[in-house]
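# The sequence isn't on hand, but the structure is:
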C-alpha cells in the first residue's frame, strides 16, 4: 500500500463514520418525536377523563 491508498482508506472510514453517526442522530430524533407524541396523547386522554374543576371563575 502506498500513501495515497492509506489516505483514501482513512477518508472512506471517516465518511462511513459520519454516515453512521448521522443515521444514529436521525433514529434518536425519530424516537424522541414518537415518545413526545405518545406522552402528549396520554396527557390528552388523562385530561379527557378527569373531572372539570368546580371553580365558577374558571368557566
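Everything's here; your move. These figures come from a predicted structure and were not determined experimentally.
# C-alpha from now on. contacts and neighbour counts both.
Noted.
# and the residue nearest in space to the middle of the chain, helix, strand or coil?
With distances taken as C-alpha atoms, centre = their mean, residue 29 lies nearest the centre of the chain, 1.7 Å away. Classification of residue 29 by DSSP: H, G, I helix; E, B strand; the rest coil places it in helix.
# those helices in the chain, which residues are they?
Taking DSSP state H as the test, the helices found in the chain are 3-49.
# adding another structure so you can compare the two:
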C-alpha cells in the first residue's frame, strides 16, 4: 500500500461521508416539511374552533388541503 492508495481511501471516505450527510439532510427536510404541514393544519383547526363557524373559509380550505396532502 503506497501513498496514492492511502489518499484514494481518504477521498473515497470523504465522498461517502458527503453522500451520507446529503441523504440525512434530505430526510430531515422531508420530515420537517410534513411536521410543519401538520402543525399548521392543527393551528388553523384550532383557530376555526375558537372563532366559530361563521369565519375562516380560507383557513378551513388550507387546513383541509394540508390534511389531504399529509394523507398521501
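Okay, I see it. Because the structure is a prediction, the values reported are computed rather than measured.
# List the residues that contact the residue nearest to the centre of structure 1.
By C-alpha atoms under 8 Å, 6 or more residues apart in numbering, the contact set of residue 29 of structure 1 is empty.
# how close does residue 30 of structure 1 sit to residue 18 of structure 1?
Separation of residue 30 of structure 1 from residue 18 of structure 1 (C-alpha to C-alpha, to the nearest Å): 18 Å.
# now swap in residue 37 of structure 1 and tell me
29 Å.
# next one: residue 38 of structure 1
Taken as C-alpha to C-alpha, the span from residue 38 of structure 1 to residue 18 of structure 1 is 30 Å.
# How about residue 35 of structure 1?
Taken as C-alpha to C-alpha, the span from residue 35 of structure 1 to residue 18 of structure 1 is 26 Å.
# again, but for residue 10 of structure 1
The spacing between residue 10 of structure 1 and residue 18 of structure 1, counted by C-alpha to C-alpha, is 12 Å.
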